[in-house]
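>>> Give me a model of this one.
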Amino acid sequence: MTTTSGTAGRVRVPLWVRGTNALEVVVLAVVGTAVAVEFVIAGIGLNPAGLVSAAVIAAGTVIGYRYAPHLGLALVAAGPLVAAFTGWLPTHNWSIACFAAFLLTLRGLSGLLTGLVVGLANFVAAGWYAGTLSVELNPEASIAAAAALVLAATGSAIRGQRQYFGELEQRARDAIATREAAVDRSVAQERLRIARDLHDSIGHEIAVVSMRLGAAEVHVTTDTEAAAEDLRAARTSVQSVLRETQEILRVLRVGTDDKVLAPTPDHGRVAALVESYQAAGLEINAVLSGLQHPLPRNTSTAVFRIVQEALTNAERHGEGPVSLNVSIDDDSVLIEAVNLRRSDGRDTSGGGNGLVGMRERAESAGGRLVTHDDGRIFSVKAYLPADEGEEQ
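Next up is the predicted model:
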């Protein structure tokens, strides 16, 4: 009969292996009871030899079980010899020694060594007491030796099975831990990707809101209709931010929501992205070519997000027109954005997350990002592979 170990996943461990510790206790109890009976018999017969031999085996069992296995083995083997050499019937003593050998092999002693040592001692003790080693005349000697070998081999086999199933349990635990760690890493990477998308998209919308509100501030005293249009566009952008934030939070929230989210932006929407910035008031000189070329999904998303972040940075920290070049062919993708730094004294230093995000986007697609800043002109260049085989 077998059962499933709760701590080892699906490893099925036989009950007799799982109960090895209980088996040791049972064997100790058997040895202790047998020694006590031997003490009683020797005490009734007033024979010190019986008492000494039983005491030697008892001491060897305790010492071998708790402290020094090899010393304990030597004392267990000496018990039957002491009995035989002092004229005490060694049958009880070699029987006890066999059980002690079984116990010591369960505790880790070599089955071969234990069987040979105790078996030889039993053989000599039985032969010495009977006066002959002939199997025809004294079969007890051979039986005593064989019993020691069998019990020692049995104990060694049980210990080997216990170690084998212990290793299986440990491997199962390691496999479970490895799988859980892989799942945790995947979740963390996905959350990082979602956070990066949230940063890119919200940064774009906030930039549009900022430009619309700036335009409304200019138009409020001269053209109320234009100011109202700017405010309406700003409100639309804020609503877009709220919708996207709610969708991202819905993804991150633990629960069952079957709503299908919008697809991840791709390079085919770059032209519409540029138009949204231009409609918000950002002057962009854009040269877009090859947008019809198919790209790996990861690269396609990276193109959109890098352009989006480059334009957002230009609006926040630059002035004047932005020169944007997106060129896609069968082999590579080039994204280049150039703008002037602000000259009105406003702080243009940012937290650096935008550049970090663009660099991570480029590297995740197998490419690289290069920036240049001379204090007046700031440029970003991204080089990405366009080959399908580059997708990770």
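
>>> okay, CA-based contacts and neighbour counts for the rest of this
Fine.

>>> List the contacts of the residue lying closest to Val35 once chain neighbours are set aside.
Distances taken as CA to CA, 6 or more residues apart in numbering place Ala54 nearest to Val35, at 5.8 Å, with adjacent residues excluded. Ala54 sits next to Val35, Glu38, Phe39, Gly79, Asn93 when contact means CA atoms under 8 Å, 6 or more residues apart in numbering.

>>> let's see 10 Å
By CA atoms under 10 Å, 6 or more residues apart in numbering, the contact list for Ala54 reads 34-39, 42, 48, 60, 76, 79-80, 82-83, 90, 92-93, 96-97.

>>> quick one: the strands in the protein?
Counting by DSSP state E, the chain has these strands, from start to end: 2-4, 12-14, 284-289, 318-328, 332-341, 368-373, 377-385.

>>> Tell me which other helices or strands the third one touches.
Right, strand 284-289. With contacts taken as 3 or more CA pairs under 10 Å, 6 or more residues apart in numbering; DSSP states H and E, strand 284-289 sits against helix 270-279, strand 318-328, strand 332-341.

>>> could you redo the last one with a cut-off of 8 Å?
For strand 284-289, the contact count by 3 or more CA pairs under 8 Å, 6 or more residues apart in numbering; DSSP states H and E identifies helix 270-279, strand 318-328 as packing neighbours.

>>> just these: most buried one?
Of all the helices and strands packed on strand 284-289, strand 318-328 has the most neighbours on average by mean count of other CA atoms under 10 Å, namely a mean of 19.

>>> Report the angle between that one and strand 377-385.
20 degrees (axes from the mean of the first three to the mean of the last three CA atoms, to 10 degrees).

>>> another one to check against the first:
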Amino acid sequence: MPEGRTPRVAGVRGSRWAGHVGAVLLVLGGGAVPPGPRQPVDWSTGQVVVTLVAAVLVLPRHRWPRSVLAATVGLLVVAGVLDLFSLGPASAVGVATYATVLGLSRRAGWLTTAAVTVVVAAAGVLAGMVGPQYALVVMLGGAVGEAIRSQRAVVAAVTERAERAERTREALARQRVAEDRLGIARDLHDVVAHQIAVINLHAGAATTALRSRPDAAEESLATIRQASREVLAEIGDLMATLRDPDQVDTGPLGLAQLDEVVRGFAVHGLDVRVRVDGDPVDLPGRVDVVALRVVQEALTNAHKHGTQGRAHVRLEYRPRSLGITVANPVDPAADAAQGVGTRQGLVGMSERVESVRGTLASGRDGAGTWVVAVDLPYGPQHPSGGEGAPA
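Next up is the predicted model:
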């Protein structure tokens, strides 16, 4: 047996044996109480046998409480018929009542105690023992059993609440860890995806032009070098932010940086046309960041998988939401051209959009065009289908 379990098992067994000894002594002590004032104790053989049988009957009360209660009540009635009625078997009934009430509800416990009390009192009257002590010992057993049952119920409820609170804390901790991991994954993808795509594109161009067009190869290598510097700097900023969450983010903060992002793509050969419909408004911080990240990721995919080196961005400022549409040509003969790769970009976009209660749809819109359509609510939320609800 493991060493850590020995004290507990020994304590349970010890308390159980102490309870048995106490119950037996209570029954035997009740048998030694005279039936009335100035009356001698009945030490007849029948009285001793009844008391001993009552003491033995209470031993299995925890395993079969109701059966023991029925047996002790029956013994008491038989003792009354045989003129052997005494406080000993009545005490056994009280002990059995206590054990039975422990496993019942409050209402059932009190009803059981009342019914047994009436039976014991009636048996005493029929046996000529008109004393309150017989009924009182049963009522005392029921009251003590109810008190202990209530205490155990309170302890169990407190323990259950504590365990539930602990499970809730653990679940929240796991959720926070998962959210942090998703955030890190999205930020890392946002930081490196475009620059790595640029490096890959120009590395291929440099390899092709190395012998025939050295100047073009040199230009591509210079672009690779510049992109490498930028991605290293951005990774450094991301790592600094992760080490110190209070540090101000040095990356893009919102659509105010859209022109800078568009110029960056233009340098690398993607012609981006931006159209703004409606009156621009100051967006909430999270929505502003998500809007820029969505445009950035959609343009990165257009640069990697699109054709003709061009893309169109439309920002539509509605009364309570911002609509973003990014479209670019794709090879009509290719099957889901934008889906080449691990699709982590689309997954990241979807997670970011959902984090601000927005919606995202992507796919072919007619022959040769890939469209990413996003709706980002930023005003008061309305029931589905009302004004301002995402389309």
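
>>> just to revisit the earlier point, look up how far Ala146 of structure 1 lies from the residue nearest to Val35 of structure 1.
Per CA to CA, to the nearest Å, Ala54 of structure 1 is found 21 Å from Ala146 of structure 1.

>>> burial count for the nearest residue to Gln161 of structure 1 once chain neighbours are set aside?
In space, Gln161 of structure 1 comes closest to Val17 once its chain neighbours are excluded; the distance is 6.8 Å by CA to CA, 6+ apart. By the criterion of other CA atoms under 10 Å, Val17 of structure 1 has 20 neighbours.

>>> residues contacting Val17 of structure 1?
Taking CA under 8 Å, 6+ apart as the test, what Val17 of structure 1 contacts is Ile158, Gln161, Arg162.

>>> Quick check: the last one touching Leu15?
No - proximity of Arg162 of structure 1 to Leu15 does not meet the contact threshold set by CA atoms under 8 Å, at 10.5 Å.

>>> Give me the more crowded residue out of the two.
Higher neighbour count among Arg162 of structure 1 and Leu15: Arg162, with 20 against 13, using other CA under 10 Å.

>>> Alignment lookup: that one to structure 2.
Alignment note (TM-score structural alignment): Arg162 of structure 1 maps to Arg152 of structure 2.

>>> Give me the subset of the contacts of Val17 of structure 1 lying in helices.
Mapping the contacts of Val17 of structure 1 onto helices (DSSP state H) picks out Ile158, Gln161, Arg162.

>>> ok, and the closest non-adjacent residue to the last one?
Nearest-residue entry for Arg162 of structure 1: Val17, 5.5 Å, with adjacent residues in sequence omitted and distances by CA to CA, 6+ apart.

>>> How about Val191 of structure 2?
Glu234 (6.2 Å).

>>> Show the contacting residues for that neighbour.
Val191, Val192, Gly251.

>>> Run a quick neighbour tally on the alignment partner in structure 1 of the second one.
In the superposition onto structure 1, Val192 of structure 2 corresponds to Ile202 when matched by TM-score structural alignment. Counted with other CA under 10 Å, residues neighbouring Ile202 of structure 1 total 20.

>>> Am I right that Ile202 of structure 1 is in contact with Val241?
Yes - using CA under 8 Å, Ile202 of structure 1 is in contact with Val241, at 5.8 Å.

>>> mind listing what Thr312 of structure 1 touches?
Gly203, His204, Ala207.

>>> The same query, at a cut-off of 10 Å, please.
200-208, 277, 282, 306, 318, 354.

>>> between these, which has the most around it?
Ile306 (27 neighbours).

>>> Not counting sequence-adjacent ones, nearest residue to the residue mapped onto that one from structure 2?
Taking TM-score structural alignment, Ile306 of structure 1 has Val294 as its aligned residue in structure 2. Nearest residue to Val294 of structure 2, sequence neighbours excluded (CA to CA, 6+ apart): Met349, at 5.9 Å.

>>> Let me know the distance separating that neighbour from His268 of structure 2.
From Met349 of structure 2 over to His268 of structure 2 (counting by CA to CA), the distance is 22 Å.

>>> Next step: the contacts of Glu234 of structure 2 restricted to helices.
Counting by DSSP H, those contribute Val191, Val192 to helices.

>>> Just give me the closest of the contacts of Glu234 of structure 2 to Gly22 of structure 2.
The shortest approach to Gly22 of structure 2 among those belongs to Val191, at 75.4 Å (CA to CA).

>>> which residues sit in contact with the closest residue to His268 of structure 2 other than its chain neighbours?
On the basis of CA to CA, 6+ apart, the spatially nearest residue to His268 of structure 2 that is not a chain neighbour turns out to be Val198, at 7.0 Å. Counting by CA under 10 Å, 6+ apart, Val198 of structure 2 makes contact with Val192, Ser220, Thr223, Ile224, Ala227, Ser228, Phe265, His268, Gly269, Thr300, His303, Lys304.

>>> Among those residues, which one lies nearest to Leu242 of structure 2?
Looking across the contacts of Val198 of structure 2 and measuring by CA to CA, the closest to Leu242 of structure 2 is Val192, at 15.9 Å.
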